[in-house]
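1. Okay, predicted coordinates and the sequence, questions at the end:
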Amino acid sequence: MTALSVDIRVDFPGFALEVVHGFEGQGLTALFGPSGCGKSTLLRVIAGFETSARGRLAYGDEVWLNGRRGLAPHRRGVGYVFQDTRLFPHLSVRGNLDYADKRAADLPARYGFDDVVNALDLGPLFGRGATTLSGGERQRVAMGRALLSRPRLLLMDEPLAALDTRRKGEILPYIARLPGVFGVPVIYVTHAIEEVTQLADRIVALEAGRVVAAGGVAETLERLDLAGVQGRFEAGAVLAGHVVAQDVDMHLTRVDLGGGLALEVPEIRLPVGEAVRLRVRARDVALALARPAGVSIRNMLEAEVLRVEVEAETAYAEVLLALGGQHLRARVTRAALRDLEVVPGQKLVAMIKAAAFDRQALPRG
């Protein structure tokens, strides 16, 4: 269901943002791409902050931009969470929340003040000043304030960019719950693949001011033609599975991928049966003609070659593999490709070190 219809253009010296896309009215859509590709500018256009935009922007039957004439930001019913939070420094946490709640008192909503406070665990922070909060606490308060404005659409502009890995891990579960708990669609700007993997229902990928891909998380990230968006170093695929066992002594978790395939990864603190998505970087996948013996690699998966893409001006090649009903990417040298005589349809063993799943590649409990 398309809720937000975008057909806009913004011109800057040496750069133009030109986007035609329909955003769905549910779940979380990640607006993803490298720095400078136009992600934050597009968010500003949607919010009504970018007055130089032209084109057409509509939310359902309500037109927000027609030509150069735009509806004022405060009339669009959009909540906005900034990277720098922009909390009122002279107010307490309770004061920041009350400000938004009172301004939106007459607007319809499926939730109330206490629902937001409880969902984001904000009660213990009420008496604190905004300037005394940690980065993660500030972002939780900023999310709460945005939700209390009773938005129809929530925009989040790289809210985790300034946080370290531990703080990101604390905030990600809160963000993941927002669409389901509050029934508000979210457009989430990021250039971090691990955030896309753990949060997004779908991706809109931007490069040089244009949409270059859009769709589900797994099918978009596995595409071999999006190196400019993901970057060669972080490019990879997403595997979906369920936690089936915990090795408490070794701090390892076993994830069933379906079709008789499973992965062993460093401990994920989630209960057995919980669904997970795992990001596997292409550079962490090795290929073999047969399952080797006497090696430390914990994960060896039977795979079939679907596609091979050679980078003629480099030492490397990308291989797309089928793992049952899912896909995996491997980045290997052209010499390895030659020696293994890799061709589409060939059966290989894909090998992934358990240690390749670092903290940023794993979901949090």
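-> Yep, it's here.

2. can we go C-alpha only for contacts and neighbour counts from here?
-> Fine.

3. Nearest residue to Thr131 in space, please, no chain neighbours.
-> Leaving aside its sequence neighbours, Thr131 sits nearest to Pro89 (C-alpha to C-alpha, 6 or more residues apart in numbering; 5.9 Å).

4. and what of Glu304?
-> In space, and not counting its chain neighbours, Glu304 is closest to Lys347: 4.6 Å by C-alpha to C-alpha, 6+ apart.

5. Report the contact partners of that neighbour.
-> 289, 302-305 (C-alpha atoms under 8 Å, 6 or more residues apart in numbering).

6. Figure out the length between the terminal residues of stretch 126-146.
-> Criterion C-alpha to C-alpha, to the nearest Å; first-to-last residue distance in stretch 126-146 is 16 Å.

7. Find out how far that stretch is from the centre of the chain, if you would.
-> Distance, stretch centre to chain centre, for stretch 126-146: 22 Å (C-alpha atoms, centre = their mean, to the nearest Å).

8. Buried by neighbour count: which residues of that stretch qualify?
-> Buried residues in stretch 126-146, counted by 16 or more other C-alpha atoms under 10 Å: 126, 129-130, 135-146.

9. So which residues of the stretch 1-150 of the chain form strands?
-> Counting by DSSP state E, counting those that start in this stretch, the stretch 1-150 of the chain has strands at residues 2-12, 15-24, 28-32, 54-59, 62-67, 69-70, 78-81.

10. Nearest to Ile187 among the ones you listed would be which one?
-> strand 28-32 (4.9 Å; C-alpha to C-alpha).

11. shouldn't Trp60 be in contact with Val6?
-> Trp isn't right for residue 60; it's Gly. No. Look at Gly60 against Val6 with C-alpha atoms under 8 Å: they stay out of range, at 11.0 Å.

12. And these two? Which one has more around it.
-> Val6 (22 against 13; other C-alpha atoms under 10 Å).

13. Distance-wise, check that one relative to Gly38.
-> From Val6 over to Gly38 the distance is 14 Å, taken as C-alpha to C-alpha.

14. structure B:
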Amino acid sequence: MIDLRFALQLGELSLDVDVALPPRGISAIFGRSGAGKTSLINAVAGVLTPQQGHIRVGDRVFFDHAAGINLPIEARGIGYVFQDARLFPHLSVAGNLRYGLNRARGARPVDWGSVIEVLGLADLLARRPHQLSGGERQRVALGRALLRQPALLLMDEPLASLDAPRKAEVMPYIERLAQEFALPVLYVSHSIEEVTRLADHLVIVSDGRTVASGELSDIMSRPEHAPLIGRYEAGSVLDCTVLQHNDDYALTTLRFADGQLRVPRIDLDMGVAVRVRIRARDVALALSRPMDVSISNKLPGRIAGITPREGPYADVAVDLGSTSLRALVTRESCDRLGLQIGTAVWAMVKSVALDSRSVGFNRRPRPDRAD
């Protein structure tokens, strides 16, 4: 477990952190610019020193104010990937990677060949940084950080400087490294798309405080977090598996615990686990099963909660059985339809709303995955 409980005053920012994170997988540190995300991981790295509290990673104590412990940066065994790759321009890709390997502290056995294979670096080893694309540079930076054999990998908005195609290039590598090397990753981002695709655990930071922490699907589904995630980006996250493909219409059918979803075709084999983010604004509600409509995804459920929002909106939670969806509708629609807790409804989700930004590979095996 990663136990972070500390306070840090940095200029006008008062950082108050109190979270326990899982010992492996990607924990996203999410929040708006200036919320304190980077300061949080810099304290974990040892770049900043809190005024009180403790920082523990597994059985190692990085910082404990009461006990007078404050390990220097080089003794913490941290791998750090920044927004810009920060490669040495006079070294080849192989030279940059060896720089990380030569500073390995042996916290985790990460070997050269595994890093090259997982990050797809074999064809890049002889090149210099100026000969690489932005996505390739970030993959090399990831490899250098991994070859230090860190106990913990910190990533500070590593995709923020990349355009959409380069982001799409790098994200599968980040997904795979978390799976292959089984190390904990703290991933800072203000992009809910990145967070939903990559993270297992979500920490929301607002005005210097860690206001929510837990499994991503749980945190995303709570209506009280919508103002922090973004009214039009908040929604639900469903764990699914690929059921079948329809090449004639370029569609894929996904199975989840309470039904099926049709989405634009995704290039994954049957049985592969995926995670789907459904924005509340993309869910419509009906009192009876819609028949003559173009929307393919129609799911029966019952109203589990209605939370009024600022302005004309209300956040409606729909219980599908063992999973739930959220719908952002007007309060007028709630009154007109007579919606209340227990009302039977049909939730409708457009397939076109579930594009590649909403569907991502899920590293965790599903317990109900088909053989």
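-> It's in. What you see is a predicted model, and the numbers here were worked out from it, not measured in a lab.

15. Any chance of the strands of the stretch 1-150 of the first structure in TSV with distance to Arg210 of the first structure as columns?
-> Formatted as TSV, the strands of the stretch 1-150 of the first structure follow (distance: least, C-alpha to C-alpha, whole Å):
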stretch	distance to Arg210 of the first structure
strand 2-12	10
strand 15-24	6
strand 28-32	11
strand 54-59	15
strand 62-67	19
strand 69-70	22
strand 78-81	23
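
16. Deepest-packed of those strands, please.
-> Highest mean neighbour count of the strands of the stretch 1-150 of the first structure: strand 28-32, a mean of 27 (counted as mean count of other C-alpha atoms under 10 Å).

17. Check which helices and strands it is in contact with.
-> With contacts defined as 3 or more C-alpha pairs under 8 Å, 6 or more residues apart in numbering; DSSP states H and E, strand 28-32 of the first structure has these neighbours: strand 186-190, helix 193-199, strand 202-207.

18. what's the longest helix along the second structure packed up against?
-> Assignment by DSSP state H gives helix 164-181 as the longest helix of the second structure. Under the contact definition 3+ C-alpha pairs under 8 Å, 6+ apart, helix 164-181 of the second structure sits against strand 25-30, helix 112-118, helix 134-146, helix 192-198.

19. Where does the first one end up in the first structure?
-> Right, the one you point to is strand 25-30 of the second structure. Mapped onto the first structure using TM-score structural alignment, strand 25-30 of the second structure spans residues 27-32.

20. rewinding a little: Asp156 of the second structure is nearest to which of the helices and strands packed on helix 164-181 of the second structure?
-> Comparing those by C-alpha to C-alpha, strand 25-30 comes nearest, at 9.2 Å.

21. The closest one vs the first structure, average offset?
-> Strand 25-30 of the second structure: mean distance to aligned residues in the first structure after superposition is 1.3 Å, counting by mean C-alpha distance after the TM-score superposition for the first structure.

22. contacts for that strand?
-> Residues contacting strand 25-30 of the second structure (C-alpha under 8 Å, 6+ apart): 21, 37, 178-179, 182-192, 195, 198-205.

23. Report how many residues lie close to the residue in the second structure that Ile268 of the first structure lines up against.
-> Alignment note (TM-score structural alignment): Ile268 of the first structure maps to Ile266 of the second structure. Ile266 of the second structure: 19 surrounding residues under other C-alpha under 10 Å.

24. secondary structure class for Ile266 of the second structure?
-> Classification of Ile266 of the second structure by DSSP: H, G, I helix; E, B strand; the rest coil places it in coil.

25. Next up, the contacts around it.
-> Counting by C-alpha under 8 Å, 6+ apart, Ile266 of the second structure touches 251-252, 356.

26. rewinding a little: any of the contacts of strand 25-30 of the second structure buried? List them.
-> Neighbour counting by 16+ other C-alpha under 10 Å classes 21, 37, 178-179, 183-192, 195, 198-205 among these as buried.

27. re the thing from before, any idea which of the helices and strands packed on helix 164-181 of the second structure gets closest to Ala226 of the second structure?
-> Nearest of these (C-alpha to C-alpha): helix 192-198, 11.6 Å.

28. Which neighbouring elements make contact with the closest one?
-> strand 25-30, helix 164-181, strand 273-279, strand 359-361.

29. Okay, the closest residue to Ala109 of the first structure other than its chain neighbours and Lys102 of the first structure: tell me how far apart.
-> Distance criterion C-alpha to C-alpha, 6+ apart; nearest residue to Ala109 of the first structure, sequence neighbours excluded, is Arg150 at 6.0 Å. As judged by C-alpha to C-alpha, Arg150 of the first structure and Lys102 of the first structure stand 11 Å apart.

30. if we can go back for a sec, the residue nearest to Ala109 of the first structure reaches Leu107, doesn't it?
-> Yes. With contact defined as C-alpha under 8 Å, Arg150 of the first structure counts as touching Leu107 (6.7 Å).

31. Which one's more surrounded, the two?
-> The neighbour comparison of Arg150 of the first structure against Leu107 (other C-alpha under 10 Å) goes to Arg150, with 26 against 11.

32. Run through the residues that contact that one.
-> 77, 79, 104, 107-109.

33. ok, 7 Å please
-> Residues near Arg150 of the first structure by C-alpha atoms under 7 Å, 6 or more residues apart in numbering: 104, 107, 109.
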